[in-house]
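Student: Model the structure of this input:
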Amino acid sequence: MICRHDRVILMANVTSAGEKQYYAVALLEVLFRELPTWWRAGVLYDVGCNLHRSTVKWNLMPKISDRIEWGISVFHAFGHQWPCQCIYHPQKRDGFGLSDGEGCERCWGALKKLISICRVSGVSTRFV
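Tutor: Below you'll find the predicted structure:
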């Protein structure tokens, strides 16, 4: 999780490939535990539209969901359908300014050299 200034706030040990919503939910719950209860936050996420829909459908994060403004990161927005872009594009919403939401991608780009040497290996991944 990265702030709008591209500084790391929280990190999770990602053990499975793909966009898993539970990582984002866990990070958001930890973040909101540390914030004052009257603060709101804008969340830009590659699939923010899907995560927003999941929070409503499955009643995820009931104590904080009304304090979140959802959006999709600018580069990833063009992979979404037009109605989704109209609702979730940060430049079409109030409060996001010129934030592009791509800070995590830039961070991953800088850290990708560490992925292979930090990979967890265990009994289930060894060849016998």
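
Student: switch to C-alpha atoms for all contacts and neighbour counts from now on
Tutor: Noted.

Student: Which SSE is immediately downstream of the helix or strand harbouring E105?
Tutor: Element membership for E105, per DSSP states H and E: helix 103-111. Downstream of helix 103-111, the first helix or strand assigned by DSSP H and E is helix 115-118.

Student: for that following helix, packing partners?
Tutor: Other elements packing on helix 115-118 under the criterion 3 or more C-alpha pairs under 8 Å, 6 or more residues apart in numbering; DSSP states H and E are absent; no helix or strand qualifies.

Student: got a list of contacts for stretch 59-71?
Tutor: Among residues not part of stretch 59-71, those counted as contacts by C-alpha atoms under 8 Å, 6 or more residues apart in numbering are 25, 29, 32, 39-45, 48-49, 52, 54-55, 87-90.

Student: Following up with a second sequence; could you model it the same way so I can compare the two?
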Amino acid sequence: MTTAGERQYYAYALVDKLFQHLPPPYTVGLLFDIGCQLERSCMKWGFLKEHLPRLAFAISVFHAFGHGWACQCIYHPRKCRGFGLSDGEGCEHFWHSISKLIAFLRVCGVWVFLAFAVLS
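Tutor: Predicted coordinates:
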């Protein structure tokens, strides 16, 4: 990843790699902030064409309310089959819980590298 923000091609690459490691009958539920745009791009431009029948798109609950009414009705995980009671925010909660470590690890990583370079 070279730029900040959510780029669709990162999601396509990850989903394609995931399907390379899954057996053929598996179906994947994809909860993504812009899942509606991902599915539309897949349909319009033929991205992930071979995997589309095995993909179910949804938008995490928090982000669904920022989308239009039609989008909320179609892509809300509580309205999509197979997502159960998931709100789609599990990763966000996890990253928030370890956010205190990020600044320390970032600085520590640089200093450890510099110290190693100087000592070598």
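
Student: Mean distance of the helix holding E105 of structure 1 to its aligned residues in structure 2, please.
Tutor: Superposed on structure 2, helix 103-111 of structure 1 shows a mean distance to its aligned partners of 2.5 Å (mean C-alpha distance after the TM-score superposition for structure 1).

Student: Distance from the chain centre to that helix, please.
Tutor: Between the centre of helix 103-111 of structure 1 and the centre of its chain there are 13 Å (C-alpha atoms, centre = their mean, to the nearest Å).

Student: Distance-wise, check the residue nearest the centre of structure 1 relative to Y22 of structure 1.
Tutor: Using C-alpha atoms, centre = their mean, the residue of structure 1 that lies closest to the mean C-alpha position is Y45, 4.2 Å off. Between Y45 of structure 1 and Y22 of structure 1 the distance, using C-alpha to C-alpha, to the nearest Å, works out to 13 Å.

Student: Mind listing the shared neighbours of these two?
Tutor: In contact with both Y45 of structure 1 and Y22: no residue, using C-alpha under 8 Å, 6+ apart.

Student: Sweet, I'm off.
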